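Visitor: what's the 3D shape of this:
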Amino acid sequence: ISTVKGFHGKTLGALSATWNPKYRNPFKSLISENFKFMPFGKLEKAEETITEETAAVIVEPVQGEGGVHVAPPGYLQGLREICDDRGVVLIFDEVQTGFGRTGRMWASEHWNVTPDIMCVAKALGGGLPIGATIAKADIMDSLKTGEHSSTFGGNPLACAAACATIDVILEENLPERAQSLGKRFKRILEKMVDEFRVLREVRGLGLMIGLESRLFVYNVLMKALEDGLILLYSGRNVIRFLPPLVIEINQLERAAEILKGIFAEEDKSLIEKRRKPPSAL
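Guide: From the prediction side, this is the model:
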């Protein structure tokens, strides 16, 4: 079981767990039909969907591509209890949230919940491609030697980069830095929400933040590029901020200043459209 708006990758096995039809439909004849999708954050729906016949539940503690939605209080704890009660494996996808991004080494630490399996990647390699699966001993021991492998699995260069990256994250206390900078940047964005009509909400943890607009953000992304600011979207109306954990506060403030100018234009355009009289028939 996966979640609505959940994203777990585009390779064939992972694509089966990814919700977005845009990614699934071109490969529909190949992906597994053994997945069901339940709403994210709704424990009562999880109670209905997860049964003794369920093999596993996979969830992001903070949905990334789905719009930067943080798991509501009690949700992950509730999933843990349901899975324990029904003998179901609980998988956390921390590919985007892991390694300090949300202000803790693992996002799941915010809720003090431990999964049976955890998927990690992205920040692990410090820019080099590497992914890893971390699991409880009995789960890992269920695989026989050679049963699961890949051509570049255990690549020595990528593994050396991962070891060095983890050392830096721990030695420089980057999770705590992400938490501190994230709070400050979030306050800046919240002031922008109060100031501009086109903005609706700010949400996120640490340096994983979503800024939701009332309009599509394509024009904002393109205008920001012209000013030297590279932004990421998360759905058609959410700007997703995933800056490096070593970013400086003055760089975040500069990004906010660029966005203020763009949103001022967006606000002005919105007001003019509303004031414009309807054309005569």
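
Visitor: going forward, measure contacts and count neighbours with C-alpha atoms only.
Guide: Noted.

Visitor: buried stuff in stretch 27-36?
Guide: 31, 35-36 (16 or more other CA atoms under 10 Å).

Visitor: please disregard the earlier target; I meant stretch 195-211.
Guide: Buried residues in stretch 195-211 (16+ other CA under 10 Å): 196-211.

Visitor: same deal with stretch 106-125?
Guide: Per 16+ other CA under 10 Å, stretch 106-125 contains these buried residues: 106-108, 114-125.

Visitor: try stretch 235-251
Guide: 235, 237-243, 245.

Visitor: now the two most distant members of those residues.
Guide: N237 and L245 (24.5 Å; CA to CA).

Visitor: which strands and helices sit next to the longest helix along the chain?
Guide: Ordering each helix of the chain by length in residues (DSSP state H) puts helix 249-275 first. Secondary-structure packing of helix 249-275 (3 or more CA pairs under 8 Å, 6 or more residues apart in numbering; DSSP states H and E): helix 174-195, helix 218-226.

Visitor: just the ones you listed: most buried one?
Guide: helix 174-195 (a mean of 19; mean count of other CA atoms under 10 Å).

Visitor: the most centrally placed residue in the chain and G6, how far apart?
Guide: The centroid of the chain falls nearest to G64 when counting by CA atoms, centre = their mean (2.1 Å). G64 sits 8 Å away from G6, going by CA to CA, to the nearest Å.

Visitor: same thing with K268?
Guide: The gap separating K268 from G6 is 35 Å, by CA to CA.

Visitor: how about the strands in the stretch 51-200 of the chain?
Guide: Counting by DSSP state E, counting those that start in this stretch, the segments of the stretch 51-200 of the chain that form strands are 56-59, 62-63, 69-70, 89-93, 117-120, 132-135, 199-205.

Visitor: now distance to R24 too, for those strands, in a markdown table please.
Guide: A markdown table is the format used below for those (distance: least, CA to CA, whole Å):
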| stretch | distance to R24 |
| --- | --- |
| strand 56-59 | 17 |
| strand 62-63 | 18 |
| strand 69-70 | 21 |
| strand 89-93 | 19 |
| strand 117-120 | 20 |
| strand 132-135 | 23 |
| strand 199-205 | 27 |
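
Visitor: F185 is nearest to which of these?
Guide: The nearest among those, by CA to CA, is strand 199-205 at 10.4 Å.

Visitor: how near is E47 to N250?
Guide: 46 Å.

Visitor: run this one through as well so I can compare:
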Amino acid sequence: MTDSIQKTDDFVFQTYLRQGSAPFVKGEGTRLTDSEGKTYIDFLAGIAVCNLGHCHPRITRAIEKQASTLVHVSNLFYTRPQADLAQALVENSFARRVFFANSGAEANEGAIKLARRFFQVKGDTQRHKIITMEQSFHGRTMATLSATGQDKIKDGFYPLLEGFIHVPFNDLDALKNAMDDTVCAVMLEPVQGEGGVIPADQGYLEQVRALCDETGTLLIFDEIQTGMGRCGTLFAHQAYEVFPDIMTLAKALANGFPIGAVLATKEAAKGFGPGSHGSTFGGTPLATAAALEALSLICDPDFLARVIETGDYFKEKLGELRDRHERVKEIRGKGLLIGMEIDEKAGAVVDACFKKGFIINGIQDKVLRFAPPLIVEKTEIDQLAAVLDSLL
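Guide: Predicted coordinates for the structure are as follows:
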């Protein structure tokens, strides 16, 4: 299988720094196996995507069944899987309308367009600016890149789109100072994932919601990484008991099959009318059938309770490492989205873990990110903790 690596290096754009000397050929539960037969315990889940583990049998059966009957007809026609998924999302959220896309960036792009058009269709054309957070990450398209609050990701893509203001996360005064009658929306992640696994402070989201209500501004929650059970509730904002006007989903929505979604209140959804937005592949029967099965599994209260329990256990084990090693500076996160800040380059630890058969991720230079399948066992956490202990 070394030819797979050579072909990738020869023919694929070199935008990723890939790990490993052999391609992965099989996934099952929390395990990945490469072409040489080496098995790894996955603590990244495809970057918070395979929340139910790799090749979950019920997701596989749903895809196989739907692929044998109807794959695509376009959104010019009705299909049952899309209707059922939209209903299930509405019944399990604050929302009353759903728009389907293909990815997180596309979902966020849709949310940005919706927020702007919501005011413009009412004749309030001056309200077009969107406030986002420093260290945020919203995608790689030009609009979502402009919304992202990290300069290093924007490097080489200037000029960016106008109309985005960045303020420090968890700083209400900075948000208030940036708010004026040209702002149409505030957009944020309840837990910043790519920004270093930084949760919203207790009370911050409530204050942001109140400020948006006071100024008539729409509130958008980017739940692409934090949603679908990742933080111990179906959507991370539910733990804060604060609800947005618009929410975006992707990543784990179909447990690895590409799909994105924009959810909105009935009022906010008025920003889109026939012909105002669209997507050729958004919400195909195949994608929505997979997502409907994933949602039905993750919605189980017992499943979500287990995520909280396992996440607490994981943070406890990492806390023990912090107590033993001065190189560990902080443990933070919610549910099974956890960051461990260390006093050295994270990449060296990531590479060392990979050699020992554990897949983790490094972000923001010195933060180790853990986002395992939500079915991860405590014994697997113990194994990783022992490896990290030896490395630290």
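
Visitor: between the strands of the stretch 51-200 of the first structure, which gets nearest to E257 of the first structure?
Guide: Closest among the strands of the stretch 51-200 of the first structure, using CA to CA: strand 199-205, at 15.2 Å.

Visitor: what's the closest one aligned against in the second structure?
Guide: Residues 328-334 of the second structure are matched to strand 199-205 of the first structure when aligned by TM-score structural alignment.

Visitor: and for stretch 66-84 of the first structure?
Guide: Against the second structure, stretch 66-84 of the first structure falls on residues 195-213 (TM-score structural alignment).

Visitor: which residue in the second structure lines up with E248 of the first structure?
Guide: Alignment note (TM-score structural alignment): E248 of the first structure maps to E377 of the second structure.

Visitor: how close does that match sit to C353 of the second structure?
Guide: 18 Å.

Visitor: and what of Q6 of the second structure?
Guide: Distance from Q6 of the second structure to C353 of the second structure, by CA to CA: 24 Å.

Visitor: try P159 of the second structure
Guide: From P159 of the second structure to C353 of the second structure the distance is 39 Å (CA to CA).

Visitor: which residues does the residue mapped onto Q364 of the second structure from the first structure contact?
Guide: Superposed on the first structure with TM-score structural alignment, Q364 of the second structure falls opposite G235. G235 of the first structure sits next to 65-67 when contact means CA atoms under 8 Å, 6 or more residues apart in numbering.

Visitor: can you tell me the SS state at G235 of the first structure?
Guide: Following DSSP: H, G, I helix; E, B strand; the rest coil, we place G235 of the first structure in the coil state.

Visitor: just flag the most distant two among the buried residues of stretch 195-211 of the first structure.
Guide: Greatest spatial distance among those (CA to CA): R197 and G206, at 25.1 Å.

Visitor: rewinding a little: got a list of what the match of E248 of the first structure touches?
Guide: Neighbours of E377 of the second structure in contact, by CA under 8 Å, 6+ apart: T310.

Visitor: what about it, distance to T215 of the second structure?
Guide: E377 of the second structure is 46 Å from T215 of the second structure, by CA to CA.

Visitor: so which of the helices and strands packed on helix 249-275 of the first structure comes closest to T51 of the first structure?
Guide: helix 174-195 (36.0 Å).

Visitor: between helix 249-275 and that closest one, find me the angle.
Guide: 30 degrees (axes from the mean of the first three to the mean of the last three CA atoms, to 10 degrees).

Visitor: tell me which other helices or strands helix 174-195 of the first structure touches.
Guide: Helix 174-195 of the first structure makes packing contacts with strand 199-205, strand 208-213, helix 249-275 when contacts are defined by 3+ CA pairs under 8 Å, 6+ apart.

Visitor: count of residues packed around the closest residue to Q63 of the first structure other than its chain neighbours?
Guide: Nearest residue to Q63 of the first structure in three dimensions, chain neighbours excluded: H69, at 5.0 Å (CA to CA, 6 or more residues apart in numbering). Using other CA atoms under 10 Å, H69 of the first structure has 20 other residues around it.

Visitor: who are the contact partners of H69 of the first structure?
Guide: By CA under 8 Å, 6+ apart, the neighbours of H69 of the first structure are 62-63, 203-204.

Visitor: now tabulate those in a markdown table and tack on distance to V220 of the first structure.
Guide: As requested, the contacts of H69 of the first structure are arranged in a markdown table below (distance: CA to CA, whole Å):
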| residue | distance to V220 of the first structure |
| --- | --- |
| V62 | 24 |
| Q63 | 22 |
| R203 | 19 |
| G204 | 20 |
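
Visitor: now the helices for the second structure?
Guide: 2-11, 45-48, 57-67, 80-91, 104-120, 142-147, 151-154, 172-178, 204-215, 237-240, 285-298, 301-324, 346-355, 378-391.

Visitor: S276 of the second structure is nearest to which of the ones you listed?
Guide: Taking the helices of the second structure one by one with CA to CA, helix 104-120 is closest: 8.9 Å.

Visitor: equivalent range in the first structure for the closest one?
Guide: Against the first structure, helix 104-120 of the second structure falls on no residues (TM-score structural alignment).

Visitor: can you tell me what sits against that helix?
Guide: Outside helix 104-120 of the second structure, the residues that touch it by CA under 8 Å, 6+ apart are 100-101, 125, 127-130, 138-141, 143-144, 184-185, 218, 220, 222, 224, 246-251, 259-262, 268-272, 277.

Visitor: make a PyMOL selection of whichever of those residues turn out to be buried.
Guide: Only the buried entries of these go into this PyMOL selection, using 16+ other CA under 10 Å:
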select buried, resi 100+101+127+128+129+130+138+139+140+143+144+184+185+218+220+222+224+246+247+248+249+250+251+259+260+261+262+268+269+270+271+272
